[in-house]
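K.L.:
quick one, structure for this:
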Amino acid sequence: MSAIFVDADACPVKAEVVKVAERHGLPVTFVANGGLRPSRDPMIRNIVVTGKFDAADDWIVDNAVAGDIAVTADVPLAARLVEKGIHTLGPTGRPFTPETIGMAVAMRNLKQDLREAGEIKGYNPGFTPRDRSAFLQALDQTVRRALREKQEKD
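P.N.:
Just a heads-up that it's a prediction; the model follows:
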């Protein structure tokens, strides 16, 4: 069975992930450095990691397997997940795929360099209802694709 892993630090779509996961009967694992609300739902697991800077990222990479689904806004983490064959989405519904991850990493690095040089401000655009809707649709499509691929393998 596929599972959904969420890089939960500052993730704006936790409720949407749970909604889609419930619809498809998939387990969800939220991974964060802290601040997760407990859930009584047996299909939801919260993992709180401590230690080094990328501990949550490392935990997700170590525990997700090909065919699973991951949600993250962290482009370097997305690159690691895509490399493992994990269906990966950003919180706005943007898919990270083998075809798109190289450009996503390059743009992230360029923006980081421009911020460090003072050429641009480090502000991200606000999260909108349109982003939330796009994410819901993209996650549902991704789950359906992951389940279909898994069924074809079995």
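
K.L.:
rest of the way, CA atoms for contacts and neighbours
P.N.:
Noted.

K.L.:
so what's Ala138 up against?
P.N.:
89, 93-95 (Cα atoms under 8 Å, 6 or more residues apart in numbering).

K.L.:
out of the residues you listed, who's nearest Asn33?
P.N.:
Leu89 (20.2 Å; Cα to Cα).

K.L.:
hmm, the closest one is touching Val75, no?
P.N.:
No. Counting by Cα atoms under 8 Å, Leu89 does not reach Val75; the two are 10.0 Å apart.

K.L.:
one more, please, to line up against the first structure:
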Amino acid sequence: MSLYVDADACPVKDECTRAAERLGVRVFVVCNGGLRPSAHPLVETVFVPDGPDEADKWIAERAGPGDVVVTGDIPLAAKCVASGAAVLKHDGEALTPANIGNVLAMRDLMADLRSADPFRQGGGRAFTKADRGRFSAALDRALRMAGAAR
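P.N.:
Down below sits the predicted model:
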């Protein structure tokens, strides 16, 4: 069992390390660069080449049943769900075979709406302490379930 973290712009890297330490899980923090490698023995920082979706490709090629993936990238999440991995968004929402189709469709719809209105301003809401707490609880559950499934 491994925990894969799509680390570029990930607000919950520290929570992933703490959960892995509590449960003895190997963590792969995958990024294009710009992160300081962790000194923790369970955490391996993987630097992939520059280029679009290189971190996503690295994770998608390796994640499978019994693994947990943390990402905000919906296409990556869909690939990981299809391969049998458990997937969590940064706010703790689980992406599963039952909901990934709807989440992908909503992502595509929102991209179309943004491209149709070049004056649209703003983005999502701010990441809150409550989001961080929900994520930590969801990650613990996902890691325990993944460990029990093996």
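
K.L.:
quick one on the thing from earlier: let's see if you can find the most crowded of the contacts of Ala138 of the first structure.
P.N.:
Counting neighbours by other Cα atoms under 10 Å, Leu89 leads the contacts of Ala138 of the first structure with 23 neighbours.

K.L.:
excluding covalently adjacent residues, which one is nearest to that residue?
P.N.:
Pro95 (4.5 Å; Cα to Cα, 6 or more residues apart in numbering).

K.L.:
tell me the spacing between that neighbour and Asp41 of the first structure.
P.N.:
With distances taken as Cα to Cα, to the nearest Å, Pro95 of the first structure is found 27 Å from Asp41 of the first structure.

K.L.:
same check, this time on Thr142 of the first structure
P.N.:
23 Å.

K.L.:
would you map the helices across the first structure?
P.N.:
14-24, 55-63, 75-83, 101-116, 129-153 (DSSP state H).

K.L.:
quick one, which of these is packed in tightest?
P.N.:
Mean neighbour count (mean count of other Cα atoms under 10 Å) peaks for helix 75-83 among the helices of the first structure, with a mean of 20.

K.L.:
tell me what that helix is packed against?
P.N.:
Packing contacts for helix 75-83 of the first structure, counted by 3 or more Cα pairs under 8 Å, 6 or more residues apart in numbering; DSSP states H and E, involve helix 55-63, strand 87-89, strand 95-96, helix 101-116.

K.L.:
to Arg23 of the first structure, which of the ones you listed lies closest?
P.N.:
Per Cα to Cα, nearest to Arg23 of the first structure of those: strand 87-89, 18.0 Å.

K.L.:
just give me how far that closest one sits from the chain centre.
P.N.:
With Cα atoms, centre = their mean, to the nearest Å as the basis, strand 87-89 of the first structure stands 6 Å off its chain's centre.

K.L.:
mean per-residue distance, it versus the second structure.
P.N.:
Superposing on the second structure and averaging over aligned pairs (mean Cα distance after the TM-score superposition for the first structure), strand 87-89 of the first structure comes out at 0.3 Å.

K.L.:
many thanks, have a good one.
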